[in-house]
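> Based on what follows, work out the 3D shape:
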Amino acid sequence: MLILVATLRWLGKRARELLIMSKYADIATLAVELVQFRKVRSPVEAWQESAFKFYPNSESARNKGCPISAFLGLCEEGKVKGIAAGSYTNSKDNKKYALEALELIKANPQLSETELWKSISSKAYNQQMHVVLALYKKGWLNF
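Okay, the predicted model is just below:
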């Protein structure tokens, strides 16, 4: 652990951001697996359980609204394979961003998180596209 901390300090802020950002992709994929394998009943419960595994000591990281809302927005619209459409989030913006990203990926699957986000919004980025791309790369999105 000490080596990891020293390495992250050496690599700098951007490397730490990338490491953190990829956790939300991992949370989303684990959440889908939990629902698909019937370990939990809803994507809301699945996200909570998955987030706790990746952030056991950070409630704020577990409850980060933007990636949660992007994930739940896709689920709500029936865009995630194995998860029934339903009412899962009150978010309008992050749900819209995730759905717009889905359309952009359909047209150009090679887009990166940064390219997707710049095509969608000029606001600060908060890991929504990592969630969408992780699910796309697993083949779990319904176009």
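
> contacts and neighbour counts: CA atoms only from here.
Noted.

> This protein: helices as residue ranges?
2-11, 13-36, 43-54, 59-62, 65-76, 93-107, 113-120, 128-137 (DSSP state H).

> one more to put side by side:
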Amino acid sequence: MNKYGNAAINATQMFNNKAAKTPLDAWNQTTFELFGANTPAQRKGCPKNAFLGLCEEGLVRGVPKGNYTYRSDSLNKAYAVEAVELLRVNPELINDRNELWKEVMGGVKKQHNSQMDVVLALWENGLIVLE
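Take a look at the predicted model:
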């Protein structure tokens, strides 16, 4: 698991333990600790918006549905939500991040940017709502 996967897990735990008021606050705090203040890795939007998009849809255990993303961030949210839907239908995709991404993209050639790391880490740690 990479650092963005760890960030998603840590942010979820931080929010659920009431150590942060919002999922965004939890993400910012945990990425500050993992990457350092205001570094490019800490500011990276794709994994952050994948995490916040899952939170927004009520797919992260313990995080209520809400408005956590900006309209401009909807693609990364859509990728993450689609990945969860695909995993619900075919949990074997957990073993192949690249195949999961390929299915999310529906044939469009595009490099993933840690969105799948967030989804897979949350899934593997039982932090995705399955129903």
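
> Quick TM-score on the pair, please.
Remark: TM-score between the superposed chains equals 0.89 [TM-score structural alignment, normalised by the length of the second structure]; 123 aligned residues with a CA RMSD of 1.3 Å.

> circling back: dump the helices of the first structure to JSON lines, plus mean neighbour count and distance to residue 87 of the first structure.
Listed next are the helices of the first structure as JSON lines, based on neighbours: other CA atoms under 10 Å; distance: least, CA to CA, whole Å:
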{"stretch": "helix 2-11", "mean neighbour count": "11", "distance to residue 87 of the first structure": "39"}
{"stretch": "helix 13-36", "mean neighbour count": "18", "distance to residue 87 of the first structure": "15"}
{"stretch": "helix 43-54", "mean neighbour count": "20", "distance to residue 87 of the first structure": "10"}
{"stretch": "helix 59-62", "mean neighbour count": "14", "distance to residue 87 of the first structure": "20"}
{"stretch": "helix 65-76", "mean neighbour count": "26", "distance to residue 87 of the first structure": "6"}
{"stretch": "helix 93-107", "mean neighbour count": "19", "distance to residue 87 of the first structure": "12"}
{"stretch": "helix 113-120", "mean neighbour count": "17", "distance to residue 87 of the first structure": "24"}
{"stretch": "helix 128-137", "mean neighbour count": "23", "distance to residue 87 of the first structure": "19"}
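
> Rebuild those as a markdown table, extending it with distance to residue 83 of the first structure.
Below are those laid out as a markdown table (distance: least, CA to CA, whole Å):
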| stretch | distance to residue 83 of the first structure |
| --- | --- |
| helix 2-11 | 36 |
| helix 13-36 | 7 |
| helix 43-54 | 7 |
| helix 59-62 | 21 |
| helix 65-76 | 6 |
| helix 93-107 | 16 |
| helix 113-120 | 23 |
| helix 128-137 | 12 |
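
> so which of the ones you listed gets nearest residue 82 of the first structure?
Residue 82 of the first structure sits nearest to helix 13-36 of all those, at 5.5 Å, using CA to CA.

> for that closest one, packing partners?
If contacts are counted by 3 or more CA pairs under 8 Å, 6 or more residues apart in numbering; DSSP states H and E, helix 13-36 of the first structure sits against helix 43-54, helix 128-137.
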